[in-house]
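Peer 1: A predicted structure for the sequence below; I have some questions about it.
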Amino acid sequence: MQQRINVHENGQSALKAMYGLGGYLAKSSLEKPLLNLLYFRVSQINGCACCLDMHSKDLRAAGETEQRLYLLDAWRESPFYTDRERAALAWAEAITNLTEGHVPDDIYEQARTQFSEEDVIDLTMAVITINGYNRINVAFRTTAGAYQPGAYAVQAN
């Protein structure tokens, strides 16, 4: 599949707004490994190869295990995720899919058992942000594979 537009080179002005969201999230109280786990899971749902490449590399560079990465698509059936991670993953999937036209109350309640109101807002912003990046990269067929861990960290600051 051929890349349509290199939005990361030719769309810098447009992407500045997205970078601002990343900067906000980098300063949130949410743990960076948790955010990257959410970014990876949402990218799986959306089929974004570029983001899967990026976040798998960032997760592994931060010490994430191969086992947890391989089983993330089946996190509900896997014993390798904490209650906090499970609540965040359920929240992220519900926002990404919106199959019921809303986020179910039980998923919200699960999130609130693990996160403060501010954290739930930040989780929501994280899911919105990665969904945006996924859609940009899928639309323009951004090529996966060249990302080096931490390469975009400076843009988030």
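Peer 2: Yes, it's here. Residues are numbered from 1 along each chain as shown.
Peer 1: When you work out contacts or count neighbours from here on, use the C-alpha atoms and nothing else.
Peer 2: Will do.
Peer 1: from the middle of its chain, how far away would the host helix or strand of residue 136 be?
Peer 2: Assigned by DSSP states H and E, residue 136 belongs to helix 117-139. How far helix 117-139 lies from its chain's middle: 6 Å, per Cα atoms, centre = their mean, to the nearest Å.
Peer 1: what packs against it?
Peer 2: Contacts defined by 3 or more Cα pairs under 8 Å, 6 or more residues apart in numbering; DSSP states H and E place helix 117-139 against helix 12-26, helix 32-46, helix 49-61, helix 83-97.
Peer 1: one more time with 7 Å
Peer 2: helix 12-26, helix 32-46 (3 or more Cα pairs under 7 Å, 6 or more residues apart in numbering; DSSP states H and E).
Peer 1: can you count the residues close to the closest residue to residue 141 other than its chain neighbours?
Peer 2: Once flanking residues are discounted, residue 141 sits nearest to residue 3: 4.7 Å by Cα to Cα, 6 or more residues apart in numbering. Here the number of neighbours of residue 3 (other Cα atoms under 10 Å) works out to 14.
Peer 1: One more to weigh against that first structure:
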Amino acid sequence: MADKRVNIGKQHPASYKALIALSSAAEKSVIEAGIDPLLLELLKIRASQINGCAFCLRMHTGDALKKGESAERIAVLPAWEETGYFSETERGALRLTESITLVSDGHVSDADYAAAAAVLSEEQISAVSWLAVVMNAFNRVAITSRYPVGNH
């Protein structure tokens, strides 16, 4: 691991500010599409789990808990398909988020898209997709810059 990395957000603040603006717009779209704010946080956590972004995991887990999400649902999130903790809407949004995050594993499959489309409106599919795109971008910024997490 490199001792010091360039913080790309600070090095190019205009780009980082544009990403923050995109994030705000995406989150607004998710809420306006009728997606629960707790699910919004779970989607951020799930993308961050897949990408292994400790900084974003710490931040969004804390945000979810403050907003009232249960520790149990956060704990089982990596295995959401095996549990009864999540509604059909949540499951569709999680599946779409995972598929977008894992796009290098075969793109967003027709099966994953169809599963999401069976329970989400077109507005919700678009909003969840934008949120996944933004969260993946933030994960890459934090991971590339090695944002500090924990005892440093």
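Peer 2: Received, thanks. None of these values were measured; they are calculated from a predicted model.
Peer 1: what TM-score do we get after superposing?
Peer 2: Here the TM-score for the pair of chains, by TM-score structural alignment, normalised by the length of the second structure, is 0.86; 146 aligned residues with a Cα RMSD of 1.9 Å.
Peer 1: Would you reformat the helices and strands packed on helix 117-139 of the first structure as TSV and include distance to residue 67 of the first structure?
Peer 2: Putting those into TSV (distance: least, Cα to Cα, whole Å) gives the following:
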stretch	distance to residue 67 of the first structure
helix 12-26	26
helix 32-46	13
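Peer 1: List the buried residues of the helix holding residue 136 of the first structure.
Peer 2: Neighbour counts over helix 117-139 of the first structure (16 or more other Cα atoms under 10 Å) mark 119-120, 122-131, 133-138 as buried.
Peer 1: average gap between that helix and the second structure?
Peer 2: When the second structure is superposed, helix 117-139 of the first structure averages 0.7 Å from its matched positions, counting by mean Cα distance after the TM-score superposition for the first structure.
Peer 1: now the angle between helix 83-97 and that helix, please.
Peer 2: 50 degrees (axes from the mean of the first three to the mean of the last three Cα atoms, to 10 degrees).
Peer 1: how about helix 117-139 of the first structure, which residues of the second structure does it hit?
Peer 2: Matched against the second structure by TM-score structural alignment, helix 117-139 of the first structure falls on residues 122-144.
Peer 1: List the contacts of the most centrally placed residue in the second structure.
Peer 2: Geometric centre of the second structure, nearest residue: residue 44, 2.4 Å, by Cα atoms, centre = their mean. Neighbour list for residue 44 of the second structure: 60, 135 [criterion: Cα atoms under 7 Å, 6 or more residues apart in numbering].
Peer 1: Then the one 10 residues further on?
Peer 2: Applying Cα under 7 Å, 6+ apart to residue 54 of the second structure gives the contacts residue 149.
Peer 1: Could you tell me how far it is located from residue 67 of the second structure?
Peer 2: 20 Å (Cα to Cα, to the nearest Å).
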